[in-house]
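[1] structure, please.
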Amino acid sequence: MALSNSAMRRVSLRNIGSHKLRLALTVIAVVLGTAFISGAFMFTKALSSTFDNAVATSFDGVDVVLGPGEGQPGIPLSEVDTLRADDKIGAVNIHNNTTVAVGDAEGNALQAGGTSSIHVWYPEGESVGADEPLVEGNAPEGPDQVVINEAAAEEYGLSPGDQLTVVDPQSRAELEVAGVYTTDVDGASNTAAPLLGMAEGGFIERYTDGQTISQVVLSAPGDGSADALLTHVEQTYPQYTADTGEKLAEQMSEQISEALKFVNYFLVAFGLIGLLVGTFLIANTFSMIVAQRTKEFALLRALGASRRQITVSVVFEALVVGLLGSAVGVLAGMGLVAAIKAVLAATGNELPASGLGLSWQAVLIPIVLGTVVTVISAWTPAQRAGQVQPVEAMRSTEAATSTPLTARTIFGAVLAAVGVGAAVWGAFNEDWSANTRAILVGVGLFGVIVGFFFAGPALSIPVVPSLGRVIGLPFGSIGRLAATNSRRNPRRVATTAFALTLGIALVTAIGMLGQTMKASMADFYEDNVRSDFVLSGPTSGQFPLPAETVEDARGVDGVASLGEIYMLPMLVDGQTPQPGSPMGEAVEGDLTEALPLELEEVAPGEDKAEAARTEGKEGFYATPSLAAERGWQVGESYALTGPTGGRTVEAPLLGTFDGTGPMIMPVIATKTTAEQFAAPDTMRLYQVAVNKTEGKDADELRAGLEEAVKPLLVVQVLDSKDMAEEMGGAVDAMLNILYGLLALAVIIAVLGIVNTLTLNVIERRQEIGMLRAVGTQRRQVRTMIILEAVAIAVFGALVGIIIGLGLGWAFLRVLAEEGLDTIVVPWGLIGWMLAGSAVVGVLAALWPASRAARTAPLDAIAED
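    You can find the predicted model right below:
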């Protein structure tokens, strides 16, 4: 009599309930992968909600935002009085702010998460939009007083009457704290970064050109609507741009969401890596479970279950496990986001009004993905379960017969060879574009990884026992027995090691990329920084050097010459200096000493050394390729213009130059020329190159420079080595984030080893019982299991390192044209990973080994 489908489903559910231990770790693998994906969606949503709320609340009460029209540098200050006299407009506020660096009275920087700024502050009831009511002190007056946000005042112990050093891109000032304010914009005052407010008149005097402002916000009078006010403003002041605050808030929210998509994609990618590694763990688990349940399936076949019903029953179990693990993963994702928010709050970067970021994507996508991955992983073991014959119910053991490895080994070896060939081809074929070569290397990597998956069992047969003998040498006969055991099931060994191989390969490749980037940057700065020292601003690039830097440095004893490097937007002959970007450069001093370049063509009869000196000259320099593309001739004059309402000046092309690097733009104007067409607030000091006088001690000059620029708060004194180390620190920070995310894959791999060893112990219960019966001590059983795990882990790590080094080398060959031409092998990282893999093996084996050691001899050798 055939069994019904409902009966088979009951069998599957009872099997899940009665074998909680062997499925628990599989559920955990699903949980880890889906938790990361769910957490990624939730965290991105929480970030977006925080920004959206801040934007929306900051525009509450703002009916219309007025900005300069096309080609205008700003709104004339005289227009503010006109707007205030308009009886169809309620309140008018100047909406300007400037990025600043803030220090205490002694000149020590007040540094915290976030960027410090100073804005126009209005008393409560006079502001358009969110009020900033005082909680202590008085309103600021004039250009020498400010109010400070409450969180920063608490963080740094500031109160009314205290003095602050405030540095902006143009100057440095000593300002008094008049009062402390809070805000009704939810979360805006929670940052510990100093956010200063100054009275309107004082701000105009100190932080504007005295002629124009960048933006004005308006409110409607009485019960007037925003739309009516917008219509009036558009009709009465058509020379300006205008829009409602609500619409601008929506546009800003859309821009924020678009920017945060990268964060989401980045985090989801690592979640998918975790699920990929988990796939092999799940497949391995179900393979072992099927092998252990051979008699059970045979009995079901004898009772009338069809092959299809057996296969479907295993798939059904996988479906239940996938749904359960994915659902728990969503809950774990919520916990992950809550933990991240708690850490951010503890470090002064709270995400207020964000919630946990729950959305349908954060719930549905991880559940679907986790379930599908689990079912796919269990499909092959389920097919194998359906092939069990009823006669196998009479076997005395549950050991499944292994099929030969020949076919899969040949297929895997061929696939790996093709992958290696594709990667090498992509690495050396310099006739193709970098993108095409990178794709070819990626295809090659895929071939190598899949090839190893198929050929891994055959490779493990000679390698793992050999590793086991070396590792087990100090342990005598137990070590030899562990090495022998590791050879018995090569499929299981290879599949268990494969998860660790993937994680180690990615870590190795990324480590190689990071070390190469650091070495290449060190070479670049050593070869290209020609000055003795460089005065530079913060690494983030958010704040330029104060204009006072030049004069402060010039007054230091031992300074022979300075090279000033400015960044500014410009148009040359009506076109941007580079496609899609108006950014160009200006230099004061010797061009070839300030920047790593050489002049190629100069005006006929002019000496190159003299042509490189820019002091007092009018003109500009360009790359030969840009000059040829635009038809510019050395000695001929062309129009240089500020891109927004700037002035225009005719200046000659002084020469063409050859040089590349992050500090070199395609067009470089002289400072004298730039000052004629650029608005002062658009010309930002980027670096100052300092050369010492002959015989001056470098350390003494550094000390003098550091003392001179200390009051400016943001200026660093660096030599070429310092610059390389600073950039290397940024690379290390990026790598640490990647390593932390890749740790997920390694954790899942560790669970895979735990899972495999646990099921292995269950499967070998009789064997372990016999060992105990003939006198093997519990300690020796534990040692045997641990040695097997260490051999498997080291095997997986070795293969991962080899694949990772090959991947890293191939990609770095492709990126050689981008300046990464000093390939470095991270030997230290490799050593730590090998040692770590042995530790991973030990830790993963502790619980299974302890379980094996507790096996009772008489119970183990008894027939089931």
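
[2] use CA for all of it now, contacts and neighbours both
    Will do.

[3] I'd guessed residue 824 sits against residue 511; true?
    No - the criterion here is Cα atoms under 8 Å, and residue 824 misses it with residue 511 at 9.4 Å.

[4] more neighbours, those two?
    Taking other Cα atoms under 10 Å, residue 824 and residue 511 do not tie; residue 511 has more neighbours (27 against 20).

[5] do you know how far the closest residue to the more buried one other than its chain neighbours is from residue 567?
    In space, residue 511 comes closest to residue 826 once its chain neighbours are excluded; the distance is 6.4 Å by Cα to Cα, 6 or more residues apart in numbering. Residue 826 sits 37 Å away from residue 567, going by Cα to Cα, to the nearest Å.

[6] break down the stretch 751-864 of the chain into its helices, ranges please.
    Under the criterion DSSP state H, counting those that start in this stretch, the stretch 751-864 of the chain carries helices at the ranges 765-773, 778-814, 827-853, 857-861.

[7] what comes up buried for stretch 559-576?
    If you call a residue buried by 16 or more other Cα atoms under 10 Å, then stretch 559-576 has these buried ones: 559, 561-573, 575-576.

[8] nope, stretch 118-136 is what I was after
    Within stretch 118-136, the residues that count as buried by 16+ other Cα under 10 Å are 118-122, 127-134.

[9] which parts of the stretch 401-550 of the chain are helices?
    406-428, 434-472, 476-485, 490-528, 548-554.

[10] second input sequence below; structure requested for side-by-side comparison:
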Amino acid sequence: MFRTALRNVFAHKARLLMTAFAVMLGVTFITGSLVYGDSLNQATTAQATDGYERIAVNVAAEADPANGGRPGDLDARTATALAKLPGVAAVAGRVDGFAAVADRDGKPLGNGEDAQGGNFAPAADGKDPAYRFTEGSGPTGKDTIALDEATAAKGGYRVGDSVRVGTNKGASSYTLSGIFRTDGTKLPAGGSLTLFAGATAQKFFLEPGRYKNIELTATPGTDVTQLLSRVESVLPKGTSAVTGARLAQIKANLATSGTSTMSQILVGFAAVALFVATFLISNTFTMLVARRTRELALMRAVGATREQVRRILLTESLLVGASASVAGLAVGTGVAALLQTLFADTPAAPLVLTPATVIISMLVGTLLPMVAAWLPIRRAMAIPPVAALSAAEHTAPARPGSLRSGLSAALVLTGTAAVVYGALTTGKDARTVIGLGAALALTGTIGLIPLLSRPVVTLFRPLLARLAPVHGDLAVRNTVRDPRRTGATAAALAIALTLASGLSVLGASATQYLDRATTHALSADYVVKSAGGQRMNPTTAAPLKKLAGATYSPLNQSTGYRLGGSESVLTGVDPATIGKLLRYDVVEGSLDSLAKGQIAVADFKAEQAGWHVGQTLPLERQNDQRGSLTIGAIYQADEQSDLMPSVTAPDSLVARYDSTPSTAGILVATDGGRGRAARAGVTHALGDNPTLSVLDQADIRTQDSSGIGDQLNVFYALVSMALVIAALGIANTLAMSVLERRKELGTLRALGLDRAGVTRMIRLEALLLGALGATLGTVMGVFLGWALGRTLQANVAGYELVLPWGRLALTILIALAGSLLASLWPARRAARVDIPAATAAQ
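    Predicted coordinates:
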């Protein structure tokens, strides 16, 4: 039986080629996902733990809630006491924070979010074990810095050059004293690291004479556990100690938690690609078995049992799957390497191909074809040998009253009802309900496509009658000749279009919401933000006083309040200017009340807490400060807005309770409005600080929507794999159809249909298959996009459904173009059918 199966595979290798290619693509996807995820986890773990082997014990300052979140007492005296403990070879006090390096044009170098600054902490020999200098030496003066090797190369800096560096305390120019290499814990991938002298770093990132943590190095032969006990016995209140090994484990767990999410997303899309491939495989074996009905019946007639024939066919599918899986493993490993290149900001490491990945990929790739081929084989085995020998082909067209159709209709109705229920109730489990309902509805639609194919395809008949009356009519008849085959082919494309259309609807709706929220609320010309997403110091805005004609107000946020029994964040603004910089839609009271020391509250906050204008609320803060505030205005605001505060207060009132609030942004308006000169003036007034970004409305719109756009582009790239497999399914279906219809094609040629006409007919069949899948997929995608969008409306005020007609049309055009490309080879074969051979009696 094995020899027979192997001989059959080679005999039908051309017909099985695209099936094997589809399996290979699916295995490639899942192998690439697993290999990339494992490699990324290993690289991230190595980076997160690199350097901790030299640390015996790490002492850190903890935030003290009772002291306004101020870190515990970790200063030079603590470091001196730790250095005197038995078994301690050296101590190194560390501080770190945000520090951006400017290039020679004044723009930040590297990834702003990972622009780090730290202190050079030399031991007795003048060296810091955390850094290995390749040029120069560590900074020792207040006007010197050192840069990591990658940042120095990117900026073209050499030792002795002047480098401008900015922190949350301002920007200055420094002399570059050295260039170094360091471990991954100090320098994130794609980031920059600037070293300052110890006192300078403390002034920028903490307080003079204080440390964020202290690293202890042990003398040879010291028991780390005993050393930890000795360290804990002398630690002051508000500090804690942990071994370097334990800290490395904690850092590794934190680092890999984010990478696992990306791996799960990739594996999820791999599962979709494999699911789509199932239709192609099942369709191929349906046609192969139908073509070989006489052959199989003859085997039964000469003595082969039904079970033996079934085993031969399943062995064929196993051989196809196994060979395709081996190829998919190899290609998938290459795809993982390509992903590492594309995501350059992730840590690089050798590719990791684990036994689990090999086993999973091989099992999926070999079992999937067997499962997909089971139903066609079972259907063929039900045909008696005598009947099979007497007929060329036995088809089982879908009937409206069949059990399959009834069950599919029930699934569609149940799934649609679940989706609508989840969309209208918008409860905490709404998305789960919608997901389950979508799975049921999609499964039912796939089962109903054979019945839907005839009415949907008929809709396109008038258009085809105008374009090509004869060829179009033939294409329509051929497309609906075998509804099950047509349905299985179109189902793969429908799944891909459902995902693409749903993502387009959600992305367009979210982008328009963000755009409207930004343009409506912002009246200022510019918003100044930290380039790394950090909070700024309230003194950052002070230099704008010298900018002629400028109107500005910082957004000074202060936390830790209970206002009228409700957890609240107060945002301090300049009462005299805020009305010109932010558009407050006041629904009750007046914004002028800010100048009287009162507060203004967002409508959603007032509604949640039951507040009204004129109400005086008791105020409590975590540091036991108490007071009372009066509501002077209520205004409309979006709970998700980054600009409109939930509680707006005069900055003098916030300063009464919090001397060091964090500035989320600075709103600036200039006399001449937006322009290159105005932006340059604001930038220069703020000290040409590379840590600060001066953004106009267009910049903010781009910044807010870029994350959505980047994610959508990744998802579209992943969905494209399913589109490729669906196109292969169309090519395979048409190719097998051409083989089955050789006599018919020969007859049409004999009756006068030329090669161009045959080619046009096959291409129109492909377009009809593409149109059927695209129509059903787009309708389902828009429906699911609406349902999921409804779950966002409960938490995101102003979110509305937006149908991106252009993107939806582009997706449909891509599907149709893919269908047309898939028809090139089958159409070429159909046009070259030999007329005498095809029309000869069988």
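
[11] hang on, the earlier thing: redo the helices of the stretch 401-550 of structure 1 as CSV? Include distance to residue 598 of structure 1.
    Shown next, in CSV, are these (distance: least, Cα to Cα, whole Å):
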stretch, distance to residue 598 of structure 1
helix 406-428, 31
helix 434-472, 27
helix 476-485, 64
helix 490-528, 11
helix 548-554, 24
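
[12] quick one: which of the ones you listed is nearest residue 162 of structure 1?
    Of all these, helix 548-554 sits nearest to residue 162 of structure 1, with 24.0 Å by Cα to Cα.

[13] which helices and strands sit right next to that closest one?
    Secondary-structure packing of helix 548-554 of structure 1 (3 or more Cα pairs under 8 Å, 6 or more residues apart in numbering; DSSP states H and E): strand 559-569, helix 698-709.

[14] minimum distance to residue 145 of structure 1: which of the ones you listed has it?
    Taking those one by one with Cα to Cα, helix 698-709 is closest: 23.9 Å.

[15] ok, average deviation of whichever helix or strand comes after the closest one from structure 2?
    Downstream of helix 698-709 of structure 1, the first helix or strand assigned by DSSP states H and E is strand 716-718. Its aligned residues in structure 2 lie a mean 3.9 Å from strand 716-718 of structure 1 after superposition (mean Cα distance after the TM-score superposition for structure 1).

[16] tell me where the stretch 101-250 of structure 2 has helices.
    Counting by DSSP H, counting those that start in this stretch, one finds helices in the stretch 101-250 of structure 2 at the ranges 149-155, 198-205, 224-234, 244-291.

[17] need these in CSV (columns: mean neighbour count and distance to residue 732 of structure 2).
    Below are the helices of the stretch 101-250 of structure 2 laid out as CSV (neighbours: other Cα atoms under 10 Å; distance: least, Cα to Cα, whole Å):
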stretch, mean neighbour count, distance to residue 732 of structure 2
helix 149-155, 17, 50
helix 198-205, 21, 64
helix 224-234, 15, 66
helix 244-291, 20, 7
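
[18] contacts for stretch 405-421 of structure 2 next, please.
    Identification of contacts with stretch 405-421 of structure 2 by Cα atoms under 8 Å, 6 or more residues apart in numbering yields 398-400, 433-448, 451, 784, 787.

[19] switch to 6 Å and redo it
    With Cα atoms under 6 Å, 6 or more residues apart in numbering as the test, stretch 405-421 of structure 2 has contacts from 434, 437-438, 440-441, 444, 447-448.

[20] next, the buried residues of it.
    Applying 16+ other Cα under 10 Å to stretch 405-421 of structure 2 flags 405-406, 408-409, 411-421 as buried.

[21] tell me, what residue is most central in structure 2?
    Closest residue to the average C-alpha location of structure 2: residue 711 at 4.2 Å, with Cα atoms, centre = their mean.

[22] just to revisit the earlier point, nearest to residue 23 of structure 1, out of the helices of the stretch 751-864 of structure 1?
    Of these, nearest to residue 23 of structure 1 by Cα to Cα is helix 827-853, at 14.4 Å.

[23] nearest to residue 182 of structure 1, of the helices and strands packed on helix 548-554 of structure 1?
    helix 698-709 (33.0 Å).

[24] closest one of the contacts of stretch 405-421 of structure 2 to residue 198 of structure 2?
    Among these, residue 434 lies closest to residue 198 of structure 2 (Cα to Cα), at 56.0 Å.
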